[in-house]
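Novice: Show me how the following folds:
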Amino acid sequence: MSEFSPTPERSGLEPELGGVFRDAPERSGFEPELGGILRQKGVYVDEITCIGCKHCAHVARNTFYMEADYGRSRVFRQDGDPEDVIQEAIDTCPVDCIHWVDYT
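Specialist: Sure, this is the predicted structure:
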């Protein structure tokens, strides 16, 4: 931390969603956990509503996986697939449990 700076400088070794930067108001939505400059929104699966049909995991394989213990879909990588592929998974979900959410 610089003696002139009120906030610590990033070293690049901090956890992507942790530490002093978790609640920083200057977060923009372009952070690495959302794919950098790719998008300002994230994908969210409402696991309570999910029926485990596996369709999203087949359509967008690099974004969704089936959680083994409960057999429900879960997002494991926000930038895993192109936005149009993720949108196809959202549009074809039979119970409408996958949503785009604003980063904030």
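Novice: from here on, contacts and neighbour counts on C-alpha atoms
Specialist: Noted.
Novice: Excluding its own residues, what touches stretch 84-94? List them.
Specialist: Contacts to stretch 84-94, defined as CA atoms under 8 Å, 6 or more residues apart in numbering, come from residues 55-56, 59-60, 63, 96-99.
Novice: Strands of this protein, start to end?
Specialist: Under the criterion DSSP state E, strands of the chain are mapped to 41-45, 64-67, 72-75, 98-102.
Novice: Please convert those to a markdown table, extending it with mean neighbour count.
Specialist: Below are the strands of the chain laid out as a markdown table (neighbours: other CA atoms under 10 Å):
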| stretch | mean neighbour count |
| --- | --- |
| strand 41-45 | 19 |
| strand 64-67 | 20 |
| strand 72-75 | 22 |
| strand 98-102 | 16 |
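Novice: Here is the second sequence; please produce its structure so I can put it next to the first one:
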Amino acid sequence: MAKTVRIDEDECIGCEACVEGCPSVFAFNDDEGKAYVIEGAEAGDDCVDEAIANCPAACITWE
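Specialist: Below is the predicted model:
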């Protein structure tokens, strides 16, 4: 089973670090002020692992 990336949007502080570092997987919802995972995005491990490491809210995980 393939891993999928998830953002706990309740914990997201809207810093956009994940969007800046991995724009092919993450996007920003201006109305909500939160990042989200782009539906159907190809999650490259290096890009996502970097986003996980750089997230100040620690709200990005693999499932």
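Novice: Quick TM-score on the pair, please.
Specialist: Superposed pair, TM-score by TM-score structural alignment, normalised by the length of structure 2: 0.90. Supporting alignment: 62 aligned residues with a CA RMSD of 1.1 Å.
Novice: Now check residue 41 of structure 2 against structure 1: what is it aligned to?
Specialist: Matched to structure 1 by TM-score structural alignment, residue 41 of structure 2 sits across from residue 78.
Novice: That match and residue 61 touch, don't they?
Specialist: No. Using CA atoms under 8 Å, residue 78 of structure 1 makes no contact with residue 61, being 11.5 Å away.
Novice: These two: who's more crowded?
Specialist: The neighbour comparison of residue 78 of structure 1 against residue 61 (other CA atoms under 10 Å) goes to residue 78, with 22 against 18.
Novice: Relative to residue 41 of structure 1, which of the contacts of stretch 84-94 of structure 1 is nearest.
Specialist: residue 99 (9.9 Å; CA to CA).
Novice: what's the mean distance for the biggest helix by length in structure 2 versus structure 1?
Specialist: When structure 2 is parsed with DSSP state H, its longest helix is helix 45-54. Here the mean offset of helix 45-54 of structure 2 against structure 1 after fitting is 0.7 Å, by mean CA distance after the TM-score superposition for structure 1.
Novice: Could I have the buried ones of the contacts of stretch 84-94 of structure 1 as ChimeraX selection syntax?
Specialist: Listed next is the ChimeraX selection for buried residues among the contacts of stretch 84-94 of structure 1, using 16 or more other CA atoms under 10 Å:
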select :55,56,59,60,63,97,98,99
